[in-house]
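[1] this one's sequence-less:
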């Protein structure tokens, strides 16, 4: 599924979270992996390389294949002159640029900013401060002057009027000024697990006493998390533990994911956690966004909202084909100073049934639905438009030889997040443009900027059509 496919059956599994006056959310590595930061294995691989322990990536990955990454991190630490700076370099490579919050950070920030300080407990296993940045922006957007505090030790507490983000494994920001204590190596985990009453477990216990705990972007991999969840006795506390499990985090195909769904649900149920399965991290993020609206009397699930928009557009096929094609042609004139005269513009729409449809192009009119190309949605879709909707972020790609034509060599796609009746804003369309030369020959920043502006305008048009 994509965010536009989430149905009421799936979201009803999160009903106890939506009904609770207070709730806590714990974000794992998947949240930040979606922002371009390395996952656990990739971080350990990079640490081995940067420390000089193992020179090449292939050997480092083979070395990690049969052992715990936290043990491999011990080898990197032993060879490091400045351990924290080495970790920072591995976590934030120069190619990343300035890290920006991804869909899960933004969704959790929106949930917290919509409530009073203390009503949403915020926990993370990640070293980065992306959730803090997302929350500060969300608070600014709603006009709140509440502060945001990153906590990494027992005594490091936030002021009463500030949101507190509990970094269970410490924090290490991209800026050297943001340096705390981190838990990364096997000895770090062993030391933490040996504590009779670590502040992390006490804080999770306190959070559960106030309401349910929702995990997202995480797995059952970290030894301390396994221990803490066991000690929290979730199996004896119905409707207290929930996890959003995204297929994206497992690297499985749709078919493989279908085969292991029952095992995943049973695995988490054994420790008292209800698993809600989705396809992409952005689906999990949209599910979190839906929590605030789930009890509204006029609420409609994303699948219904997206499907209603698609049905309405099909119902006025001929007129909207002309209007939208003409508008795309006008839009393209704003991109031509960046891309030159030889470029295209296409609008893709979610159908609410797991696909995205090439609805309109600047240079042609489609006479009937049978002429429209339909492609799958998801982070691993073979089509960039499908990936864009599945990840809900702007994407730029050079087209592979298999996908490119002799004419088009690169493409940028931007999601359109429409405000449809019955729920919060929803990514329901993609605006894409292609050029005849590779990305390396383009002013990519300018291309991104113009296409993002155009995508926002199309989101407004689609919102108006849905009224």
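    Thanks, I have the structure now. In this text, all values refer to a predicted model and were calculated from it rather than measured experimentally.
[2] From here on, just use CA atoms for contacts and neighbour counts.
    Will do.
[3] Might one say that residue 240 is in contact with residue 212?
    Yes: with contacts counted by Cα atoms under 8 Å, residue 240 reaches residue 212, the gap being 4.2 Å.
[4] Comparing the two, which shows the higher neighbour count?
    residue 212 (25 against 22; other Cα atoms under 10 Å).
[5] Point me to the helix or strand that includes residue 153.
    Under DSSP states H and E, no helix or strand contains residue 153.
[6] Who are the contact partners of it?
    Counting by Cα atoms under 8 Å, 6 or more residues apart in numbering, residue 153 makes contact with 170, 181, 199.
[7] what number of residues lie near the last one?
    Translated: residue 199. Residue 199 has 17 nearby residues by other Cα under 10 Å.
[8] again, but for residue 314
    16.
[9] How about residue 440?
    9.
[10] same check, this time on the one 3 residues further on
    Residue crowding around residue 443 was assessed by other Cα under 10 Å; the count is 11.
[11] That one - nearest residue in space that isn't next to it in sequence?
    Spatial nearest neighbour of residue 443, excluding adjacent residues (Cα to Cα, 6 or more residues apart in numbering): residue 338 at 6.8 Å.
[12] Now do the contacts for the one you found.
    Going by Cα under 8 Å, 6+ apart, the list of residues near residue 338 reads 442-443, 446-447.
[13] change it to 7 Å
    443, 446-447 (Cα atoms under 7 Å, 6 or more residues apart in numbering).
[14] Do a quick rundown of the strands in the stretch 151-300 of the chain.
    162-167, 170-172, 179-182, 213-216, 241-246, 273-278 (DSSP state E, counting those that start in this stretch).
[15] Give me the contact list for the fourth one.
    Contacts of strand 213-216 with the rest of the structure, by Cα under 7 Å, 6+ apart, involve 23-28, 240-245.
[16] Over to stretch 393-403?
    For stretch 393-403, the external contacting residues (Cα under 7 Å, 6+ apart) are 388, 409-415, 438-439.
[17] just how off-centre is stretch 313-322 within its chain?
    Its chain's average C-alpha position is 33 Å from that of stretch 313-322, according to Cα atoms, centre = their mean, to the nearest Å.
[18] and here's the other structure:
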């Protein structure tokens, strides 16, 4: 899946969820894995090895896989004694000099900053403070000075549900906070969970109940394995307004399964979540979750169009004037190839532009060394992580991807670079609806180094294509 595959039906689920009244976003470990932090199993393995209870990594992984991870963490906690909290910090961050927020953290922070104060509640099951960092960084960038919109990490009964001053954003840490220099209210080992589960009405449960009563509750990147979370949601889902939904974003990427395998388990997976009252929304990549978060502030506005509808507008505008845009784009790509060849001191270059058709395919619209005379001869490929074509994978990843040919590919070029192209229709969120591909005759190592030196020029090309594609819609009659 990619942004052009986010259909009106998918976005309608969020529009009908109660998010217009109030939105609560609950993050699981998947959000921080993208920043380089370990998932739950890897964290347990690191703690087990650090405690010395098991010295062989393979055996530690076996224990975590076959035994209750909470029991494994408890064994590590007892072995480490007074070094427990410091060991958790080391296991979580390793040698990182402060991991940076992921694109999902920034998307959530941007939503919080753009909305009216008090309309968004931020909750996380993660120990890190990456979400707070994202709020602070974006606030500084958008407003030109730090502190105008403060981010505050909270974990504990006394902080559970109190109101904050208007310009502060609190991030509620349901399982505690592990910062670079300190730890607070950590819930990680079996004994920690038992303490929480024995409490009559913990502040975490109160917060979740209040959140769903106020509006929509969206879970992102959580496996729902934590026993306390299961108990809390058992009470949360008992009594809440019917027009307020609890939605869970299921990302295929986190299951580490191929498309066919995931499709096979999908009915069972969806029915499991519906059985406990949560409505599943299925996406392929965490980039899809990022796009959905970016859409949330717009879905209730008049004239809203889903990412798929916006992609189709761009595609239809091009096919309606096929010959005109085919000729002009081929000439533009040819000029770019010439300029890149000069910039790279004579290295042969070919450039091409691929455009999403809004029906699950990416189409090679124009190439620098040829002109097509009919849409029927254009090459189209499915998008997604498993796409056989580099451009299809880059559209899904929403990040530049390199590729060098294999011995059996028959590819005449030394390497290729696919760069996503962001477009924006009206005042709706930007979305990746096209990919610019550059083929180089030289090997990948040489081209990577050369483009790092000339990064500004390459970025200018992508911005130009994004503006050009977006402008086509504004000049094409509906």
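    Sure thing, it's come through. The structure displayed is predicted, hence computed values, not measured ones.
[19] still on that earlier bit, let's have the strands of the stretch 151-300 of the first structure in JSON lines, adding distance to residue 204 of the first structure.
    Below are the strands of the stretch 151-300 of the first structure laid out as JSON lines (distance: least, Cα to Cα, whole Å):
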{"stretch": "strand 162-167", "distance to residue 204 of the first structure": "10"}
{"stretch": "strand 170-172", "distance to residue 204 of the first structure": "15"}
{"stretch": "strand 179-182", "distance to residue 204 of the first structure": "18"}
{"stretch": "strand 213-216", "distance to residue 204 of the first structure": "8"}
{"stretch": "strand 241-246", "distance to residue 204 of the first structure": "11"}
{"stretch": "strand 273-278", "distance to residue 204 of the first structure": "14"}
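[20] Would you reformat these as TSV and include mean neighbour count and distance to residue 259 of the first structure?
    Listed next are these as TSV, based on neighbours: other Cα atoms under 10 Å; distance: least, Cα to Cα, whole Å:
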stretch	mean neighbour count	distance to residue 259 of the first structure
strand 162-167	23	34
strand 170-172	23	36
strand 179-182	18	37
strand 213-216	24	21
strand 241-246	24	14
strand 273-278	22	13
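[21] circling back to that earlier point, where does the residue nearest to residue 443 of the first structure sit, in terms of helix or strand?
    Per DSSP H and E: residue 338 of the first structure is located in helix 317-339.
[22] Quick check: buried residues in that helix?
    317, 320-322, 324-329, 331-332, 335, 338-339 (16 or more other Cα atoms under 10 Å).
[23] Kindly report the same for stretch 32-43 of the second structure.
    Going by 16+ other Cα under 10 Å, stretch 32-43 of the second structure has these buried residues: 32, 34-35, 37-40, 42-43.
[24] what's the answer for stretch 383-391 of the second structure, then?
    In stretch 383-391 of the second structure, counting by 16+ other Cα under 10 Å, buried: 383-385, 387, 389-391.
[25] Stretch 71-83 of the second structure too?
    Here stretch 71-83 of the second structure shows 71-77, 79-80 as buried, counting by 16+ other Cα under 10 Å.
[26] Please identify which of these is nearest to residue 48 of the second structure.
    Closest approach between these and residue 48 of the second structure, by Cα to Cα: residue 76, at 5.3 Å.
[27] which strands and helices sit next to the helix or strand hosting that closest one?
    Assigned by DSSP H and E, residue 76 of the second structure belongs to helix 69-80. With contacts defined as 3 or more Cα pairs under 7 Å, 6 or more residues apart in numbering; DSSP states H and E, the packing partners of helix 69-80 of the second structure are helix 40-51, helix 190-198.
[28] Provide the aligned range in the first structure for the last one.
    When helix 190-198 of the second structure is aligned against the first structure using TM-score structural alignment, it corresponds to residues 186-194.
[29] List of residues touching the matching stretch?
    70-71, 74, 183, 224.
[30] what sits against the spatially closest residue to residue 142 of the first structure that is not a sequence neighbour?
    Leaving aside its sequence neighbours, residue 142 of the first structure sits nearest to residue 113 (Cα to Cα, 6+ apart; 7.4 Å). If a contact means Cα under 7 Å, 6+ apart, then residue 113 of the first structure has 135, 138-139 as its contacts.
[31] so which of those residues comes closest to residue 273 of the first structure?
    Distances from residue 273 of the first structure to those, taken by Cα to Cα, are shortest for residue 135, at 26.4 Å.
[32] Confirm for me that that closest one is in contact with residue 107.
    No: Residue 135 of the first structure lies out of contact with residue 107 (Cα atoms under 7 Å); the separation is 9.3 Å.
[33] before we move on, the earlier item: just the contacts of strand 213-216 of the first structure now: which is nearest residue 287 of the first structure?
    Nearest to residue 287 of the first structure among the contacts of strand 213-216 of the first structure, with distances taken as Cα to Cα, is residue 244, at 8.6 Å.
[34] now for that closest one: what does it line up with in the second structure?
    Checking with TM-score structural alignment, residue 244 of the first structure has residue 249 as its match.
[35] I'd say that match and residue 280 touch.
    Yes: between residue 249 of the second structure and residue 280 there is a contact at 6.0 Å, judged by Cα under 7 Å.
[36] so what sits against both of these two?
    With Cα under 7 Å, 6+ apart, residue 249 of the second structure and residue 280 have no common neighbours.
[37] Tell me, how many residues neighbour the equivalent of residue 463 of the first structure over in the second structure?
    In the second structure, residue 463 of the first structure lines up with residue 470, judged by TM-score structural alignment. Look at residue 470 of the second structure: counted by other Cα under 10 Å, it has 21 neighbours.
[38] Contact partners for residue 470 of the second structure?
    Shown in contact with residue 470 of the second structure (Cα under 7 Å, 6+ apart): 423-425.
[39] Go again with 10 Å.
    Residue 470 of the second structure sits next to 310-311, 313-314, 422-426, 430, 433 when contact means Cα atoms under 10 Å, 6 or more residues apart in numbering.
[40] what's the spacing between it and residue 438 of the second structure?
    Going from residue 470 of the second structure to residue 438 of the second structure by Cα to Cα, to the nearest Å gives 21 Å.
[41] Nearest residue to residue 231 of the second structure in space, please, no chain neighbours.
    Closest to residue 231 of the second structure by Cα to Cα, 6+ apart is residue 197, at 7.8 Å.
[42] Residue 421 of the second structure corresponds to which position in the first structure?
    Using TM-score structural alignment, residue 421 of the second structure sits opposite residue 416 in the first structure.
[43] Tell me the secondary structure of its match, please.
    Recorded secondary structure, residue 416 of the first structure: strand (DSSP: H, G, I helix; E, B strand; the rest coil).
[44] Go ahead and confirm it touches residue 430.
    Yes: when contacts are counted by Cα atoms under 10 Å, residue 416 of the first structure is listed as touching residue 430 (5.5 Å).
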